[in-house]
Each structure stands twice: as C-alpha cells, then as structure tokens.
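>>> Got a sequence here, can you model it:
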Amino acid sequence: MTVLRHRVVVDGDACPVKTEIARTVRSCGATALLVSSHAHVLVPEPSVEVVTVDASDQAADLYIANVLTKQDILVTGDYGLAALGLAKGAAVLTPRGKQIRESDIEGLLEQRHFSARLRRGGTRTKGPKAFTNEDRDRFQQKLTTLLRGLQEIPDL
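Have a look, this model is predicted:
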C-alpha cells in the first residue's frame, strides 16, 4: 500500500535546497516544516512553516523526531536523524536527492562512525563533493515523485 505524503519536514540548518522544497510543496499542494536553530534565520512563506529551536547541539533533531509521522518526508543529510525518521515510518531524502531506505541505513551509520574514528585519530578525511545544479534538479524530481504518492523511488 502506498502512503500518501503531504508534509515535508526539513532539517533546515544546513539544507541547500530550501528554495526547491518551497517551490515543490506549493506545486504539489503539500506543506513544509523547516526546523532550524536560532543561528539560522529562515523566513516563513506560503505553504512553508518555520520553527526555530534553541542552539543546543541536537535541539533541531529532537524537535523533528518528536513531530515526525509516517506520512512525512524527512529531508536531512544527518544519518542519525535519518535512522530516527525511518523508524517512525517516514520517507527520507537527502538534499542531493538520494532516498535513504532501511536497507541503507546500517551501512551509512557504520561509515559515519568509521570516518569519525579516523578524524579523532588525526586522519584527515575528504568532505562532501561540491553541491551542483544536477544535485538540485535530482532532489526536486525525487521530492515531486514522493509527494505524488510513490513511496519507493528508483535512483537516477
């Protein structure tokens, strides 16, 4: 059975696709909830609600974990938060347009842990690739597909 999704919940502090989210939810008749700390000023607009939480380390993640439902699409690049979203039954999409599934999360969390151990040990690790217009387009296409009711979407 397909779960219809009408709300996009966004880990907004470092999200590079806020404009695309706003445009897409309006075109699909959905809404978005952008959650960020006081350090980031986000402006509400039609179909986009903004919630500002305190600047403590995990405040935005905890807020999102408490309001997320299985009808939501969670947009985050944080694999810990993605795991919580999956546990709640939400669809999870990264800002680069990759849908994270249950079958992916364990490996992603292990890789995150391994990289953190290397960094704590003094090893330099590469950061993410530069964000491109292709990433932006892929994200918008996949978000549109999810909002139109397809729970699982193929990777392009």
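>>> all contacts plus neighbour counts: C-alpha atoms, from now on.
Noted.
>>> So the closest residue to P46 other than its chain neighbours versus F114, what's the distance?
Distances taken as Cα to Cα, 6 or more residues apart in numbering place R26 nearest to P46, at 7.7 Å, with adjacent residues excluded. To F114, R26 is 39 Å away according to Cα to Cα, to the nearest Å.
>>> Also S27?
On the measure of Cα to Cα, S27 and F114 end up 40 Å apart.
>>> same deal with G77?
From G77 over to F114 (counting by Cα to Cα), the distance is 17 Å.
>>> who's more crowded, those two?
G77 (19 against 11; other Cα atoms under 10 Å).
>>> How is the more buried one assigned, secondary-structure-wise?
Put simply, G77 is coil when judged by DSSP: H, G, I helix; E, B strand; the rest coil.
>>> Likewise for the one 4 residues further on?
When classified by three-state DSSP, L81 comes out as helix.
>>> residues in contact with it?
D61, A65 (Cα atoms under 8 Å, 6 or more residues apart in numbering).
>>> and with 10 Å instead?
D11, Q58, A60, D61, L62, I64, A65, L74, V75, A87, V92 (Cα atoms under 10 Å, 6 or more residues apart in numbering).
>>> please give me the structure for this one as well, since I'd like to look at both together:
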Amino acid sequence: MSIYVDADACPVKAEVERVGTRHKVQMFVVSNGGIRPSQNPLVQTIVVPDGPDVADMWIADRAGPGDVVITGDIPLAARCVENGAQVLKHNGEPLTQANIGNVLATRDLMADMRAADPFRQGGGRAFSKADRSRFLDALERSLRKAAQS
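Reported below is the predicted structural model:
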C-alpha cells in the first residue's frame, strides 16, 4: 500500500504526510519540481522532467489496487481508478468506478463552456477549512479500506 500525491498545486501535502506517517505508509510526492523535499523517511519526493502530463504518467504507471492517489486531475484519476487504486480529490471527494464517467463528462463540458466564453473570469470557489477537514476524514477512511484489501 502506497500513497501517490500529484503534488503540483496540491493544497493538502502536509495533511497527506501527517496521516500517511501515522499509518506508516510509503508516500510518493510527484511533481515537475519546485517543492521542498520532506525529511520524513516515508516520503519520497519524485521530480519528473518537464513536459505535459509527465507526473501524471509516472503516477498512473505505478498506482494500483491497495494504493491511494491524491489528485485534482480528472484524466489521471480516471486512469488510476481503472488500475484499481482509490482516488481522492483535494476536497475529500472520492473518484470511483461509479462516478468517474460523469466527472469526466462534466470536466469536458465545462472546458467547452470556458472555451466558448473567452471573457469569463474566475472559476471555482476557494479551498476552505471544511474542504481540508473532509479530505482528512476521507483519507483516513481510504487508508483503512486499503489496509483491509
């Protein structure tokens, strides 16, 4: 069992490390660079070469049954779900076989809507304390579930 974190722009890296350490789980924090490596022996900082989706491919090639993936990248989430991994968004929302199709379709629809309105400003709401709390609870449940598999 491992935790894979799509670390670029991830607001919950510290929370993942805290919960993962408590469960004594190996963690891989994957990015294109620019993040401070952890001194925690359970955390491996993986810096991949620059390029589109290189970090995503690194994670998707390794994550599988019994693993937990933390990402806001929906195509990466879909690949990891297909490989049997448990996937959580940063706000604690689980992405599963049951909902990943709808989430992908919504993502594509929203991309089309944004492309059709070049003057649209802003986007989603800010990351909140409630999101962080939901994430911590969801990660705890996912690790317990993975340990039982």
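>>> And the strands in structure 2, which stretches?
Taking DSSP state E as the criterion, structure 2 contains strands spanning 2-6, 26-31, 43-47, 68-70, 86-88, 94-95.
>>> Mean neighbour count for those - can I get that in TSV?
Converted to TSV, the strands of structure 2 look like this (neighbours: other Cα atoms under 10 Å):
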stretch	mean neighbour count
strand 2-6	25
strand 26-31	22
strand 43-47	18
strand 68-70	27
strand 86-88	26
strand 94-95	22
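>>> give me the stretch of structure 2 that the longest helix seen in structure 1 matches.
With secondary structure taken from DSSP state H, structure 1 has its longest helix at helix 102-120. Alignment of helix 102-120 of structure 1 against structure 2: residues 97-115, by TM-score structural alignment.
>>> List of residues touching that stretch?
73-75, 77-79, 81-82, 84, 86-87, 94-96, 116, 120-121, 123.
>>> which position in structure 2 aligns with T76 of structure 1?
Alignment note (TM-score structural alignment): T76 of structure 1 maps to T71 of structure 2.
>>> try L143 of structure 1
Using TM-score structural alignment, L143 of structure 1 pairs with L139 in structure 2.
>>> With M113 of structure 2 as the reference, measure out to that match.
For L139 of structure 2, the distance to M113 of structure 2 - Cα to Cα - is 32 Å.
>>> Next, name the residue at the spatial heart of structure 1.
Centroid-nearest residue in structure 1, with Cα atoms, centre = their mean: V75, separated by 1.6 Å.
>>> My read is that that one contacts D61, right?
No. In this structure, V75 of structure 1 is not within contact of D61 by Cα atoms under 10 Å, at 11.6 Å.
>>> Longest helix in structure 2, please.
helix 129-148.
>>> who does that helix touch, helix- and strand-wise?
strand 2-6, helix 13-22, strand 68-70, strand 86-88, strand 94-95 (3 or more Cα pairs under 10 Å, 6 or more residues apart in numbering; DSSP states H and E).
>>> which bit of structure 1 covers the first one?
Counting by TM-score structural alignment, strand 2-6 of structure 2 lines up with residues 7-11 of structure 1.
>>> quick one: the matching stretch to structure 2 mean distance?
Mean deviation of stretch 7-11 of structure 1 relative to structure 2 after superposition (mean Cα distance after the TM-score superposition for structure 1): 0.7 Å.
>>> distance between that stretch and the chain's centre?
On the basis of Cα atoms, centre = their mean, to the nearest Å, stretch 7-11 of structure 1 sits 7 Å off its chain's mean C-alpha point.
>>> got it, and stretch 82-96 of structure 1?
Counting by Cα atoms, centre = their mean, stretch 82-96 of structure 1 comes out at 7 Å from the chain centroid.
>>> which of the residues in it are buried?
82-86, 88-96 (16 or more other Cα atoms under 10 Å).
>>> from those residues, which two are the most distant?
Greatest spatial distance among the buried residues of stretch 82-96 of structure 1 (Cα to Cα): K88 and R96, at 21.8 Å.
>>> I'd like to know how many residues surround E102 of structure 1.
14.
>>> ok, it to G80 of structure 1 distance?
From E102 of structure 1 to G80 of structure 1 the distance is 12 Å (Cα to Cα).
>>> repeat for H6 of structure 1
23 Å.
>>> of those two, who's got more company?
H6 (19 against 14).
>>> Isn't that one up against L147?
Yes. If you go by Cα under 10 Å, H6 of structure 1 and L147 touch, sitting 6.3 Å apart.
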